[in-house]
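**Q** Quick one, structure for this:
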Amino acid sequence: MKNQSTVVEFIILGLSNSCCLNIALFVILLVIFLLTIMGNITVVSLSLMDHRLQSPMYYFLRNFSFLEICFTSVIMPRFLYSLLTERKFISLPGCFLQLLLFFVLGTCVFFHVAIMSFARYMAICHPLHYGTIMNGRVCFQLVLGCWVMSFLLIFPPTFVVVLLPFCGPNVINHFYCDTAALLQLSCVDTGHIEVMILVSATIILLGTLTVTIVSYGCIISTIMRIPSTTGRKKAFSTCSAHLMVVVILYSSSIFRYIRPEQRGARDFDKVVSFLYSVVAQLFNPYIYALRNEQVKQALKGVCDRAFSKSVRLS
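**A** Down below sits the predicted model:
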């Protein structure tokens, strides 16, 4: 298939055509973006500085937070810029690069959620073997495997989309470059690409969801056997918060990508995409890490040291 595109740039419609609403969206999304970035930077910094946060679970959390920073930065700065300046154009190479990074990093997020669920299962259900099985080498291999598998599963369908000819129109009904909108704009039949995307999405989403559900099922079964009522409530509180993020992340993604018709962007798709690309990313650092007691103690220690230092300097 030869790339014979006559389109040299795309117009990304965004979430609204109203100038006033776009200003309000800019303020809200800027706050969300800054909170997401600051929350993840805090997690990465604390896990590197505090000796108490050197276990495998915090190793995965540190990598997960770094991944979240990268993923959020793929679409949010460009989207915020378009809201502020009303410049909605994006070049073909820029669109294709955003498409590839968004799906590779997004896929890596799902793999990380699965391995963090498995790590939590090992820590709670097999605490005596946790340190032996989840050693530094295994943790590194799991994280590396997440990145390699994400690239291998996403690159083939994305590369085929890049090769498609686009002869016009060039309007993307979304707030970032998405496959459904690009397939709709292509001049040729895209049935085989839709099958590739559906197969990849099914493997990624249902495969990682299975690992996550089984892990949390075993965790909940172990929690039920805790004799202390207070201990059970505390453990359930943590698990329910994690599961809330999992439900938002997977339900919206499955609804969006595991469906026979992959071609054509719908207005409701933008709302669903907003849930997993913006809302879930905001919750992740605060629910997965900053609610954790050890992380809170580490953060309190850093704040106390910083306050004491500022008092001495003054």
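**Q** contacts and neighbour counts: CA atoms only from here.
**A** Noted.
**Q** quick one: the residue lying closest to Cys167 once chain neighbours are set aside and Phe166, what's the gap?
**A** Of all residues not flanking Cys167 in the chain, Thr6 sits nearest, at 5.0 Å (Cα to Cα, 6 or more residues apart in numbering). Thr6 is 6 Å from Phe166, where distance means Cα to Cα, to the nearest Å.
**Q** just so I have it, where are all the helices in the stretch 1-150 of the chain?
**A** 19-49, 56-85, 92-125, 127-133, 136-162 (DSSP state H, counting those that start in this stretch).
**Q** Please convert those to TSV, extending it with mean neighbour count.
**A** Shown next, in TSV, are those (neighbours: other Cα atoms under 10 Å):
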stretch	mean neighbour count
helix 19-49	17
helix 56-85	19
helix 92-125	21
helix 127-133	13
helix 136-162	16
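**Q** Proceed likewise with the subsequent sequence, for comparison:
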Amino acid sequence: MRGQNVTTVGTFVLAGFPAAARLRPVLFLLFLLAYLLVLAENLAILLTVRRSAALHRPMYYFLGALSSLEIWYVSDILPKMLDGLLLQRRRISFAGCMTQLYFFSSLVCTECVLLASMAYDRHVAICHPLRYHVIMTTGRCVRLVAFSFACGFSISVVKVYFISSATFCGSNVLNHFFCDISPILKLACTDFSTAELVDFVLAFIILVLPLVATVLSYGHITLAVLRIPSATGRWRAFSTCASHLTVVTIFYMAMIFMYVRPQAIDSRSSNKLISVLYTVLTPIINPLIYCLRNKEFKAALKKVLGFGPSTAIETLNRPSVRRIPCVGLL
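**A** This is a model prediction of the structure:
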């Protein structure tokens, strides 16, 4: 990075959780178990979607993309955190810190656009059920997923470029357990208003615009559902969106609390806590939210693992069940 040529700080020190120094072995085991659980859950989703022909449908393609994103996300943050807890190696080079920040920012931005794409999928499924398989083709799903990753990784290039171009001197202690934008900029010893402005503008584009698209999609979905005459039909239609809507709510609540809250209520301890909840807990619960009550997915998973009858998927895909193409994730 160009910023590396002008900075007097060659390495950062991740402060981590100094208040919990005596609990490091316990924290290491907890975070290690969490990391392994995230990997196991999301790899199971990827394997099941790949090996089950009945799941080769748009909503499961998006779910597979989200699972891949979650694996990369925790792998960007948790290994370094675990190394710091176990071996006390809390130093990270300037280039390494910028690299971690780049992938963290890219994956968060990608998730914004991907969640909006999934909202569009639910919109087409409920508002245009007879044309669903015509509109949401495999090619379109691939393009939407590719667009999500392209937006996230390209926007983050600009953000990290301006952040890395700031001058850092004096203290090199980063009061966080990973390289995030706000703790890094607090160590800058020159004017970083340009970096903050660029970060704000790009954050608005990548956070607010997908959120608006998601809200509009669910506005149309609500109007379509209210026109369904039977209460059973309305509940069935709403249930197809419940999982996605829950994940969207959790994601944006965490983003707002971490990056949009007023400075008056800013707290480094609470910021770390919310970061832990978002970077560790959310990747654990997202697969459960999407798959725990999904009978079709559970049947496919049992078949892949060899625990279910070979006819489980065929039973679920009889015409009486598949006549509604907008059956969702719950």
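**Q** related to what we said a few turns ago, the helices of the stretch 1-150 of the first structure: which one's closest to Lys2 of the first structure?
**A** helix 136-162 (10.2 Å; Cα to Cα).
**Q** follow-up on the earlier one: need the contact list for the residue nearest to Cys167 of the first structure.
**A** Pro165, Phe166, Cys167, Gly168 (Cα atoms under 8 Å, 6 or more residues apart in numbering).
**Q** Could you save the helices of the stretch 1-150 of the first structure as JSON lines and add columns showing distance to Pro260 of the first structure?
**A** Listed next are the helices of the stretch 1-150 of the first structure as JSON lines, based on distance: least, Cα to Cα, whole Å:
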{"stretch": "helix 19-49", "distance to Pro260 of the first structure": "32"}
{"stretch": "helix 56-85", "distance to Pro260 of the first structure": "26"}
{"stretch": "helix 92-125", "distance to Pro260 of the first structure": "19"}
{"stretch": "helix 127-133", "distance to Pro260 of the first structure": "40"}
{"stretch": "helix 136-162", "distance to Pro260 of the first structure": "16"}
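**Q** between those, which one is nearest to Ile287 of the first structure?
**A** Among the helices of the stretch 1-150 of the first structure, helix 19-49 sits nearest to Ile287 of the first structure (Cα to Cα), with 10.3 Å.
**Q** Against which helices or strands is whichever strand or helix holds Ile220 of the first structure packed?
**A** Counting by DSSP states H and E, the element that carries Ile220 of the first structure is helix 191-224. Helices and strands touching helix 191-224 of the first structure, by 3 or more Cα pairs under 8 Å, 6 or more residues apart in numbering; DSSP states H and E, are helix 92-125, helix 136-162, helix 229-257.
**Q** so when I look at Ile226 of the first structure, I'm seeing a strand, right?
**A** No. Secondary structure of Ile226 of the first structure, determined by DSSP: H, G, I helix; E, B strand; the rest coil: coil, with no strand assignment.
**Q** Val8 of the second structure matches what in the first structure?
**A** Rather than Val, residue 8 of the second structure is Thr. Counting by TM-score structural alignment, Thr8 of the second structure lines up with Thr6 in the first structure.
**Q** no no, Lys159 of the second structure
**A** Checking TM-score structural alignment: Lys159 of the second structure goes with Pro157.
**Q** Give the full set of residues in contact with that match.
**A** Residues in contact with Pro157 of the first structure (Cα under 8 Å, 6+ apart) are Ile193, Met196, Ile197.
**Q** Let me see the contact set for the first one.
**A** Neighbouring residues of Ile193 of the first structure by Cα under 8 Å, 6+ apart: Pro157, Val160, Val161.
**Q** Swap in 7 Å and give it another go.
**A** The contact partners of Ile193 of the first structure, taken as Cα atoms under 7 Å, 6 or more residues apart in numbering, are Pro157.
**Q** same thing with the second one?
**A** Met196 of the first structure makes contact with Pro157, according to Cα under 7 Å, 6+ apart.
**Q** Kindly report the same for the last one.
**A** Taking Cα under 7 Å, 6+ apart as the contact definition, Ile197 of the first structure lies against Pro157.
**Q** The second structure: which residue goes with that one?
**A** Ile197 of the first structure maps onto Asp199 in the second structure, by TM-score structural alignment.
**Q** Per the alignment, name the residue of the second structure opposite Asn170 of the first structure.
**A** So, by TM-score structural alignment, Asn170 of the first structure is matched to Asn172.
**Q** wait, its match sits on Val13?
**A** Yes. Between Asn172 of the second structure and Val13 there is a contact at 6.1 Å, judged by Cα atoms under 7 Å.
**Q** any residues in contact with both of the two?
**A** Contacts common to Asn172 of the second structure and Val13, judged by Cα under 7 Å, 6+ apart, are absent.
**Q** Roughly how far does the residue nearest to Cys167 of the first structure sit from Val160 of the first structure?
**A** In terms of Cα to Cα, Thr6 of the first structure sits 17 Å off from Val160 of the first structure.
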